[in-house]
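S.K.: Need coordinates for the below:
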Amino acid sequence: MSQLITDINRAEMRLIKHVKPLNDRINAMGMCVWWDGDIKEWFINNTGLSQNGISFWLDGRKYKKLMAMSDIELLEYCKNWR
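M.R.: This is a model prediction of the structure:
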């Protein structure tokens, strides 16, 4: 069982590292992307750097779409996402 927990934790850390470029971009806008390990979901915080925000599924397509947006488009997308 402890090996399974270790494997899951390692997988989560790889996911977090993969999302770092997106997080760096929106961090500069006063927001963040974060992984909630308890409920196993991604969130974009669109109100500030506290951990509140919008829950969403982040697959490869969604990640590419977000990264392809200009900073203005990304900011508007995150601010208006309800």
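
S.K.: Only C-alpha atoms from now on, for both contacts and neighbour counts.
M.R.: OK.

S.K.: can you pull the contacts of the residue nearest the centre of the chain?
M.R.: With distances taken as Cα atoms, centre = their mean, V33 lies nearest the centre of the chain, 3.1 Å away. Contact partners of V33, counting by Cα atoms under 8 Å, 6 or more residues apart in numbering, are V19, L22, N23, I26, W42, F43, I44, N45.

S.K.: structure for this one too, so we can compare:
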Amino acid sequence: MAKTMSALIADVKAAESRLIKHVQPLNKRLNALNMHVYWDGSFKEWFINRFAADDRGGISFWLDERKFKKLMAMNNTELREYCENWG
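M.R.: Model prediction:
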């Protein structure tokens, strides 16, 4: 039997919650550098604010597992330089 629209919406929201939880280790590192990465549910995109850890402004970017692992493997100096020069 097909799922109802409300069940499908609940599935999407649950997936978004898992995505947000998955990137928290990266976000903690970025927050320490006064940066912030977040999922915008309206646009269905990741955004990074390279200038404020608590602001929802920023630039959109594609975050897949490969990029996530690359960012997490960087030391703090590399991460700061990479993000500051992004875009």
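
S.K.: Can you tell me the element the alignment partner in the second structure of K62 of the first structure falls in?
M.R.: Superposed on the second structure with TM-score structural alignment, K62 of the first structure falls opposite K67. K67 of the second structure is part of helix 65-73 when elements are defined by DSSP states H and E.

S.K.: That helix vs the first structure, mean deviation?
M.R.: Helix 65-73 of the second structure, aligned to the first structure and superposed, deviates on average by 0.4 Å (mean Cα distance after the TM-score superposition for the first structure).

S.K.: Now do the helix or strand just after that helix: everything it contacts.
M.R.: Using DSSP H and E, the helix or strand that follows helix 65-73 of the second structure in sequence is helix 76-84. With contacts defined as Cα under 8 Å, 6+ apart, helix 76-84 of the second structure is touched by R29, L33, R50, L71.

S.K.: And what about the first one, helix, strand or coil?
M.R.: This means R29 of the second structure. At R29 of the second structure, secondary structure determined by DSSP: H, G, I helix; E, B strand; the rest coil is helix.

S.K.: Would you double-check that the residue nearest to the centre of the first structure falls in a strand?
M.R.: Yes: applying three-state DSSP, one finds V33 of the first structure inside a strand.

S.K.: quick one: what's aligned to it in the second structure?
M.R.: Looks like V33 of the first structure aligns to V37 there (TM-score structural alignment).
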